[in-house]
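Asker: Provided below are the primary sequence and the corresponding predicted coordinates.
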Amino acid sequence: MNTPVTTGTDDFRGLRDQLWTAVTGRDEYAAAGIVLAALDDGLDAESALLDVIAPVQEKVGTEWAANRLTVAAEHAASAIADRVIAALAHHPATRTVPHLGRITVACVDREWHVLPARLLAEVLSLRGWRVDFLGAQVPTPHLISHLHTSGAEIVALSSSLPTRLPTAHAAITACQAIGVPVLAGGAAFGPDGRYARLLGANAWAPDARTAARRLADGIPAPDLAVGRTQVDDLPHLADQEYTYVARNQGQLVREVMLQLENAFPAMRSYTDRQREHTAEDIAHIVDRLAVGLYTDDDELLTTFLTWTAGILTARGVPAMSLRPALDILAAELQDFPRCVRLLDHARLLLDATLAAGHTSGVPA
């Protein structure tokens, strides 16, 4: 591994600007050349990953949210970033002889935002860990099967989408049931790790460097004598409100669509594409309502609606169009007290946000 050199903020900014130009120009070779040349000039690989590549990818997401990058451009930039990381991993300057324990790094099932986990896997490899990187969307049974045969001492579990928290919870309890502790990370677990703690993870880290430090300090193995279920961690699940909403998502979306068409006849002339986008937006709201019920946390729904309002505004769609869907859902779920609470809170905050004009396309 090369000896790290001191690199100032201005140096990182210049490299980030160059890399941004390359990835948004869809020039994979230029992007890789910029990073590899920086390594040849003495930049340490960890800084290249976390102070150059990661911020550029974060900007890609921000620019997409602001409608300054298309979905296709965002996907192309993300694919180039992934290949640049692969090129960096094979550069002579990044070779480190493994001398620490074995760790498995994986995304929870249905989580396709793989870059945070990939960055962590590379950083841990640089620091001497033996890393099994399983990538995106790892079903929990497959993860457990791998742990039984790999000898991994710990799992680093990544999730960016809060709607994956129930799946993450199942993965956490399954890993712990066979004696493997879980380090949780990713935006899904909250900026302060509140959902990692709520779901019983053994540790949480907000970024790769902090994760490496937590691992270096040691994370105790779970007590196999203490068996638990998801309801043990979250007693409010006993009311079955989460189960009802999660199982009836399709029916709820169809009912909202039907009532919207009755209230706004112009919707009947929507194209198939417009109807598909509308149904997707409603499904996302129901998803966030469900995970809010799972965690019993109003903020997961309200934060999403504020973000969605910003996305719609950036695309020239009136954000107030969210309000009728929330009203219909509240009427449909009026017999479920926690649903009513979450939706009432969401409507109040959405109204206040729109009245103040505080909508922004910052990803939730």
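Answerer: Yep, that arrived.

Asker: drop to CA atoms for contacts and neighbour counts, all remaining ones
Answerer: Will do.

Asker: Please, where are all the strands along the stretch 51-200 of the chain?
Answerer: Here the stretch 51-200 of the chain has its strands, by DSSP state E, counting those that start in this stretch, at 102-108, 130-138, 154-158, 182-185.

Asker: export those to a markdown table and tack on distance to E28?
Answerer: Listed next are those as a markdown table, based on distance: least, CA to CA, whole Å:
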| stretch | distance to E28 |
| --- | --- |
| strand 102-108 | 25 |
| strand 130-138 | 21 |
| strand 154-158 | 26 |
| strand 182-185 | 28 |
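
Asker: L39 is nearest to which of those?
Answerer: Checking the strands of the stretch 51-200 of the chain against L39 by CA to CA gives strand 130-138 as the closest, at 22.1 Å.

Asker: angle of that closest one against strand 154-158?
Answerer: Strand 130-138 and strand 154-158 are oriented at 40 degrees to each other (axes from the mean of the first three to the mean of the last three CA atoms, to 10 degrees).

Asker: helices or strands up against strand 130-138?
Answerer: Packing contacts for strand 130-138, counted by 3 or more CA pairs under 8 Å, 6 or more residues apart in numbering; DSSP states H and E, involve strand 102-108, helix 115-126.

Asker: quick one: contacts of it?
Answerer: 98-114, 117-118, 121, 124-125 (CA atoms under 8 Å, 6 or more residues apart in numbering).

Asker: mind checking how far L43 is from L49?
Answerer: Distance, L43 to L49, by CA to CA, to the nearest Å: 10 Å.

Asker: Presented hereafter is structure B, for comparison with structure A:
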Amino acid sequence: MTDPRTSAAELRDHLWRAVTEGSEPAAVDVVTAAADAGWDEEGLLLDVVAAVQVKVGAEWAANRITVAREHAATAVNDRVVAALVHRSAARRPRGAAPRGRVTVSCVDGEWHAFPARLVTEVLRLRGWHVDYLGAQTPTPHLVAHLHDTDPGAVLLSGSLPTHLPAAHAAITACQAVGVPVLAGGRAFGPDGRFARALGADRWAADARGAAAVLEGGLPRPLPTAVRQTVDDLPHLADQEYTMAVRSRGSLVRRTMTDLEHRFPALRGYSDEQREHTAEDIAHIVDFLATALYVDDPEVFTSFLTWTAEILAARRVPADSLRTALDILAGQSRDAPRTLAMLRAGAAALRDHPADPPAQELAAHA
């Protein structure tokens, strides 16, 4: 049995070793033994399991674990959550009335479901009836579920900013049927600025914050017609976001062609390397479009500096990113907001110290 004096840091160390070794039994033993020793399940979920999951992502970004090990570790952590949930459910008094009913769902296209799962289980521990819809829930299916169940709120989770346009559609659709939306996740910004910009009723930084919002009460909006995007985001009237989305394919192709002229070594890439390079350019275009959608360059610059760190960890120079931005700027001369975003991105990369020693452009795995 775990010593009840075992600290959260020690438990995280034990769990980290288990998940990185891919040992589900050992990982489950860490948390169940801690629970038997007196740790509460919420503390284990948020202060141990969630913290280890954050470390998994950080270690992948630093190129210290592979994508396969990152996926395996996440799968083990998911099973750890399930074990704690089953343990708690077995001990919960039967017949107790729930505090209320809510729906937890990921934004359409969002496959990072782990944060939403943690919120779900924390709310269940606190006595809420939670309908957990999981990853990538299409908005029409989410709204159909709301008609069937009439929850007191929707908790909408998003990790990738590129899903903010889909989140906006979900927020307005839920509110149109009279259900308030509590947004959460990294996609909405560290201070929730994008949740507010997109018209969400409230934002929470984490699971405990979400529980506090629900406990304080969320008034229901009156059912109305679905708002148009320009009602919340008037800058979209300039159509630059729409143009960026519609021309995505041609922007990627032309940028690849110009890169071959500037980096002759690219012509010798394998098909897999070329595919990775095209994917990187597509991500740049997607984040550029999202920055245009919310009219905030930080969406774009944060992505670029994060990408530069990822590339540096894999010894790929950020010059490739700067050159791609320069090529995209050449294709966007008639789009002032787009040019401003690209210039902000280039400035952020100039100030970024993550470059490895100069070498040929190389596609990363």
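Answerer: Right, received. Where do you want to start? Computed from a predicted model, the values in this text were never measured in an experiment.

Asker: TM value for the aligned chains?
Answerer: Remark: TM-score between the superposed chains equals 0.93 [TM-score structural alignment, normalised by the length of structure 1]; 351 aligned residues with a CA RMSD of 1.7 Å.

Asker: still on that earlier bit, between the helices and strands packed on strand 130-138 of structure 1, which one is closest to V231 of structure 1.
Answerer: With CA to CA, the closest approach to V231 of structure 1 among those belongs to strand 102-108: 19.6 Å.

Asker: Output the strands of the stretch 51-200 of structure 1 as TSV; include the columns mean neighbour count.
Answerer: Putting the strands of the stretch 51-200 of structure 1 into TSV (neighbours: other CA atoms under 10 Å) gives the following:
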stretch	mean neighbour count
strand 102-108	26
strand 130-138	19
strand 154-158	25
strand 182-185	26
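
Asker: wait, which of those strands is closest to G8 of structure 1?
Answerer: Comparing those under CA to CA, the one sitting nearest is strand 182-185, at 27.2 Å.

Asker: what's the average distance of that closest one to structure 2?
Answerer: Once fitted to structure 2, strand 182-185 of structure 1 is off its aligned match by 0.2 Å on average (mean CA distance after the TM-score superposition for structure 1).

Asker: between the helices and strands packed on strand 130-138 of structure 1, which gets nearest to G190 of structure 1?
Answerer: For G190 of structure 1, the closest of these is helix 115-126, at 14.3 Å, according to CA to CA.

Asker: tell me, what residue is most central in structure 1?
Answerer: S160 (0.8 Å; CA atoms, centre = their mean).

Asker: State the distance from that one to I85 of structure 1.
Answerer: Going from S160 of structure 1 to I85 of structure 1 by CA to CA gives 19 Å.

Asker: Same check on A117 of structure 1?
Answerer: Taking CA to CA, one finds A117 of structure 1 at 12 Å from I85 of structure 1.

Asker: Between those two, which has more neighbouring residues?
Answerer: A117 (26 against 22; other CA atoms under 10 Å).

Asker: The more buried one is in contact with V105, isn't it?
Answerer: Yes - the criterion here is CA atoms under 8 Å, and A117 of structure 1 meets it with V105 at 6.6 Å.

Asker: where do the contact lists of these two overlap?
Answerer: 135, 157-158.

Asker: hey, which helix is longest across structure 1?
Answerer: Longest helix of structure 1, by residue count under DSSP state H: helix 272-295.

Asker: for it, the distance to its chain's centre please.
Answerer: Distance of helix 272-295 of structure 1 from its chain centroid, counting by CA atoms, centre = their mean, to the nearest Å, is 17 Å.

Asker: what does stretch 222-239 of structure 1 give?
Answerer: Centroid separation between stretch 222-239 of structure 1 and its chain, computed with CA atoms, centre = their mean, is 24 Å.

Asker: How about stretch 64-79 of structure 1?
Answerer: Distance of stretch 64-79 of structure 1 from the chain centroid (CA atoms, centre = their mean) equals 16 Å.

Asker: Which one of the shared contacts of A117 and V105 of structure 1 is nearest to W307 of structure 1?
Answerer: For the shared contacts of A117 and V105 of structure 1, the nearest to W307 of structure 1 is S158 (21.7 Å; CA to CA).

Asker: what do we get in structure 2 for the closest one?
Answerer: With TM-score structural alignment as the criterion, the equivalent of S158 of structure 1 in structure 2 is S157.

Asker: follow-up on the earlier one: pipe the helices and strands packed on strand 130-138 of structure 1 into JSON lines and attach distance to L354 of structure 1 per row.
Answerer: Output for those, formatted as JSON lines (distance: least, CA to CA, whole Å):
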{"stretch": "strand 102-108", "distance to L354 of structure 1": "34"}
{"stretch": "helix 115-126", "distance to L354 of structure 1": "32"}
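
Asker: Could you work out which of those reaches nearest to A221 of structure 1?
Answerer: Among these, the nearest to A221 of structure 1 by CA to CA is strand 102-108 (13.1 Å).

Asker: Give me the mean distance between that closest one and structure 2.
Answerer: With mean CA distance after the TM-score superposition for structure 1, strand 102-108 of structure 1 departs from structure 2 by a mean of 0.3 Å once superposed.

Asker: got the angle for that strand vs strand 154-158?
Answerer: Going by the same axes, to 10 degrees, strand 102-108 of structure 1 makes 30 degrees with strand 154-158.

Asker: packing partners for strand 102-108 of structure 1?
Answerer: So strand 102-108 of structure 1, by 3+ CA pairs under 8 Å, 6+ apart, packs with helix 115-126, strand 130-138, strand 154-158, helix 165-177.

Asker: As TSV, those with distance to Q18 of structure 1 would be great.
Answerer: Below are those laid out as TSV (distance: least, CA to CA, whole Å):
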stretch	distance to Q18 of structure 1
helix 115-126	20
strand 130-138	28
strand 154-158	29
helix 165-177	36
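
Asker: Provide a list of residues in contact with the residue nearest to L218 of structure 2 when sequence neighbours are not counted.
Answerer: Among residues not flanking L218 of structure 2 along the chain, P180 sits closest, at 6.8 Å (CA to CA, 6 or more residues apart in numbering). Counting by CA under 8 Å, 6+ apart, P180 of structure 2 makes contact with 152-154, 174, 200-201, 218-221.

Asker: Please consider this matter closed, and thank you.
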